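**Q** the following block contains a protein sequence and its predicted model.
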Amino acid sequence: MIKKLTATVFALAMTFPSIADVLTIKKDAPQQYVVQKGDTLWDISEIYLEQPWLWPKLWRMNPQIDNPHLIYPGDMLTLVYDADGQPMLVMNQKYKKLSPGVRKTLKKADAIPTVPLEFLRPYLTYEQALDEETIASKPYVLGANEAVKSQVTDHILYVKGDLVRSQFYGIYRKGAEFIDPESQEVLAHKAKLVGTARAFRSGDIAKGEPASVRVKNVKQEVKAGDFLMPAMEGQSLPAFFSLTRPSTDINGTIIASTNDFREFSQYEVVIINRGTDNELKAGHILDIRRPSPKVIDGKDGPKYLEDTSRYDKVTASIEGVFGDSNENNKLWVPPSEKVGELMVFKVYNNLSYAIIMETMMPIRLGDTVNVDL
């Protein structure tokens, strides 16, 4: 099964150039860049990209290291283009590092099936799932240096909260609720990126002094009440995923998607109501199942439950529950059947983002996910 999934993902790789957005590289971007002390992926991406939140696509080819965050002062990065004209930053192995350091490399001995993150990036969104308490703890926009209701690039924003000077921040908006269909509990809220900014005053809440940031990029108009997080917070994913089955029983439900549709196809991203609290990890493979239609076998012969009268439904549920000896009006509950597989790639406490890897029919909201040991 895992080998089959690996083959499927490599088939996806063949379609990558046509699906991914073409990155726009700044005209003054250097051909090569030597990593400096204190640099972050976001800082370096901002040197190259007009829209730095697209940094994962720029860093899609780092085969020398198993985590694209592991870059060091003295590393030389080179801007290259693939056969389809897609830009990417790669490590220049011919360049001698200015300072020695230990690097974690991919070992040939680790020959287990993996899914490179580069194949998933066209389907990932800069979206997060945060609970109410977490959102309430974040710094948020009070207003701007101009009395307008929404802000655009280069406006100065005043923020309630203590920020780090010169650091990039993502500006997020609290969105729709993710609700557990079993408990009706609100698991989290969608947090959607609307823009980015760099802090130039740190602020001091104790003294009543707001922090100040300058808007660098916008995806939507920034509004008062939008909250801030460090640009890279929540965006760290492994460069490679090891495909494994969970070691414990998992039974959950597809509760939402990143495109807000109710029906999904292969390689679309969905949200499930299980997370680290259920011992889920990135790379876990789960089956997608759908209940088969219930049937009432009555005096007029078998009929799907939805096609029977209200009387038949009531009497069957009381007298003819599956396994009962009453043959006059018997309710049959066929088993759920497998309709696809998904891979978990971003995990929170009580929910996870997953990509649909295989489908036997269109996947729907409400389909269950599980692994039986």
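**A** All right, it came through fine.

**Q** for the rest of this, base every contact and every neighbour count on C-alpha atoms.
**A** Fine.

**Q** could you name the helices and strands sitting against whichever helix in the chain runs longest?
**A** Secondary structure of the chain per DSSP state H: the longest helix is helix 2-19. Contacts defined by 3 or more Cα pairs under 8 Å, 6 or more residues apart in numbering; DSSP states H and E place helix 2-19 against strand 114-116, strand 352-359.

**Q** so after that helix, what's the next helix or strand?
**A** strand 32-34 (DSSP states H and E).

**Q** what comes up buried for that following strand?
**A** 33-34 (16 or more other Cα atoms under 10 Å).

**Q** and for stretch 164-176?
**A** Buried, per 16+ other Cα under 10 Å, within stretch 164-176: 167-174.

**Q** confirm that Ile47 sits in a strand.
**A** No: looking at Ile47 with DSSP: H, G, I helix; E, B strand; the rest coil, it is helix, so not inside a strand.

**Q** tell me which of the helices and strands packed on helix 2-19 sits nearest to Glu209.
**A** strand 352-359 (37.4 Å; Cα to Cα).

**Q** A further structure is provided below for comparison with the first:
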Amino acid sequence: MQKHIITLLCAAGLAISGQAAAAALKVRPDAPQRYVVKQGDTLWGISGKYLYSPWQWNRLWGANRNAVRNPHMIYPGQVLVLRYVNGRPVLGFDKAASYREGNIPVVKLAPRVREMSAGYGIQTVNVNFYRMFMQHPQVIPQMQTQDAPRLIDGPDNRMLYSKGDRVYAYGITEPGRYLVYRAVKDITDPDTKKYLGQEVVFSGIVSTLPYTNSALDARSEKDAGSLPDNEYYTRLHPLVKVPTQTAQPLVVEEAVSEVRKGDFLLKMTDEGDSFQMMPHAPSRHIDAKVVSIFNGIGEAGQFQTITLNKGEADGLDKGTVLGLYKRSRQVKVDLENGKQGGRSVVKYVSIPAEEAGLAMVYRTSQNLASAIILESLTSISIGDTASEPGQDLDNMANDTPHAPNVPQESHDTEYNEYNIKSNINP
């Protein structure tokens, strides 16, 4: 009987929360009944035409966000139509009208799997220049750098390289395109002090060049039996020969800042993964903090990248939209008790948290997430909170971790040591 009651209560709770969620979906009064997607449109921009809260875009489609997993399915020439089903707003495609517009791409299918959406989808937001960097992590594991290939030489023994330069790397095992980066600082959790990874700065892109390795081909069978597959012997002296590898030639495709000798290389494995995703609210409560701001600056604004100390383990995934908040703070107020000659009374009063902007997650790891700031009312700083949108003026809990008391003998020891170092007699 008790289990049955609990089940009913849970079902009622789900129904109430579902009704509350449905009520929260507000369509703008000037939302277009029919909209033709145009070149240059972004998903965030179209969402703003229909909703006050663009991160609720997936709910407007009348299904979970798997129905439209990413903006690849929305492309210029399509016609979007707003309808109401049982009083609920639903947005969908008018296929017939879309074809009449004459802009729907027609692709002849071959008997194999193809990515049909590439080249026709729209971006979630117009990130322009930053897009190249946002497809890759800004915080990576330290071990990844320890084993990463690196640039070892370039033209004229220079230390800095620019676009078009031929450079050479050690440690590359497969051809392709590589991001050039260097580590700038370690990232730790502000609460637990646990090491989370190292922040890196990307400076450009290099791509491998084909080359002929005649020296490796000419090694003897005896040498081949005693050396790794990619090594041969170089004779530096009639009596001395040393194992040698051949550096991988590359060309600098892009150099957005200084590409330096010694920089590390990261293989670009997700070139087809464009900055396209369906924005959505988090699936559960998130209480994250900004632990780093890309490029090492102290404050961030619109379209800049931030790193959060929460990741996949906390329910974050690509497209999750979070509110950015200046946490609640306590102020001391000196009040008078109203009686003649009475003493003043000091009270601590909490100032509610203020919503300072919105950010969307574009890359996650187990315990970290990179996000782009979509909107900002004021500057975002390290230590600011990232949580569900819509909590402006919420008096969020803001407890400081408890520090255990130090034993009296420790105080005495520290005091005596200080006096000795300062030549002060107690």
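**A** All right, it came through fine. These figures come from a predicted structure and were not determined experimentally.

**Q** before we move on, the earlier item: between the longest helix of the first structure and strand 352-359, how many degrees?
**A** Calculated by axes from the mean of the first three to the mean of the last three Cα atoms, to 10 degrees, helix 2-19 of the first structure forms an angle of 100 degrees with strand 352-359.

**Q** picking up where we left off before, among the helices and strands packed on helix 2-19 of the first structure, which is nearest Leu157 of the first structure?
**A** Of those, nearest to Leu157 of the first structure by Cα to Cα is strand 352-359, at 31.6 Å.

**Q** check the mean deviation of that closest one from the second structure.
**A** Taken against the second structure, strand 352-359 of the first structure registers an average deviation of 2.5 Å after superposition, with mean Cα distance after the TM-score superposition for the first structure.

**Q** strands of the stretch 151-300 of the first structure, start to end?
**A** Here the stretch 151-300 of the first structure has its strands, by DSSP state E, counting those that start in this stretch, at 156-160, 168-179, 186-201, 211-218, 222-223, 227-230, 240-242, 250-257, 263-264, 269-272, 285-290, 295-298.

**Q** skipping its backbone neighbours, what lies nearest the residue nearest to the spatial centre of the second structure in space?
**A** The residue lying closest to the centre of the second structure (Cα atoms, centre = their mean) is Ser370, at 1.7 Å. Once flanking residues are discounted, Ser370 of the second structure sits nearest to Thr307: 4.6 Å by Cα to Cα, 6 or more residues apart in numbering.

**Q** now swap in Leu228 of the first structure and tell me
**A** Ile171 (4.6 Å).

**Q** check Val344 of the first structure too.
**A** Val344 of the first structure's closest residue in space is Ala354 (Cα to Cα, 6+ apart), at 4.1 Å.

**Q** quick one: map that neighbour onto the second structure.
**A** Mapped onto the second structure by TM-score structural alignment, Ala354 of the first structure lines up with Ala371.

**Q** and the gap between its match and Met134 of the second structure?
**A** Note on Ala371 of the second structure: its distance to Met134 of the second structure, by Cα to Cα, to the nearest Å, is 9 Å.

**Q** where in the second structure does the helix or strand containing Ile44 of the first structure align, residue-wise?
**A** Counting by DSSP H and E, the element that carries Ile44 of the first structure is helix 41-48. Across the second structure, nothing matches helix 41-48 of the first structure (TM-score structural alignment).

**Q** so which elements touch that helix?
**A** helix 55-58.

**Q** quick one: the helix it packs on to chain centroid distance?
**A** 14 Å (Cα atoms, centre = their mean, to the nearest Å).

**Q** check stretch 243-261 of the first structure too.
**A** 12 Å.

**Q** give me the buried positions along it.
**A** Quick answer for stretch 243-261 of the first structure (16+ other Cα under 10 Å): 243-246, 250-258.

**Q** possible to save these as TSV with distance to Leu130 of the first structure?
**A** What follows is those, written out as TSV (distance: Cα to Cα, whole Å):
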residue	distance to Leu130 of the first structure
Leu243	26
Thr244	26
Arg245	26
Pro246	24
Ile250	22
Asn251	22
Gly252	19
Thr253	19
Ile254	18
Ile255	15
Ala256	14
Ser257	15
Thr258	14
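
**Q** what sits closest to the aligned partner of Lys310 of the second structure in the first structure if chain neighbours are left out?
**A** Residue correspondence to the first structure (TM-score structural alignment): Lys310 of the second structure is matched to Arg274. Distance criterion Cα to Cα, 6+ apart; nearest residue to Arg274 of the first structure, sequence neighbours excluded, is Leu351 at 4.4 Å.

**Q** skip the chain neighbours and tell me the closest residue to Ile293 of the second structure.
**A** Ile306 (4.5 Å).

**Q** for burial, what's the neighbour tally of Ala129 of the first structure?
**A** 28 (other Cα atoms under 10 Å).

**Q** might one say that it is in contact with Ile179?
**A** No: using Cα atoms under 8 Å, Ala129 of the first structure is not in contact with Ile179, being 11.6 Å away.

**Q** overlap in contacts, these two.
**A** Ala188 (Cα atoms under 8 Å, 6 or more residues apart in numbering).

**Q** burial of Ser207 of the second structure, as a residue count?
**A** So Ser207 of the second structure, with other Cα under 10 Å, has 19 neighbours.

**Q** same check, this time on Ile205 of the first structure
**A** 13.

**Q** contacts only, for it.
**A** 160-162.

**Q** same question, Arg284 of the second structure
**A** Gly315.

**Q** distance of it from Glu312 of the second structure?
**A** 12 Å.

**Q** does Leu14 of the second structure sit in a helix, a strand or a coil?
**A** helix.
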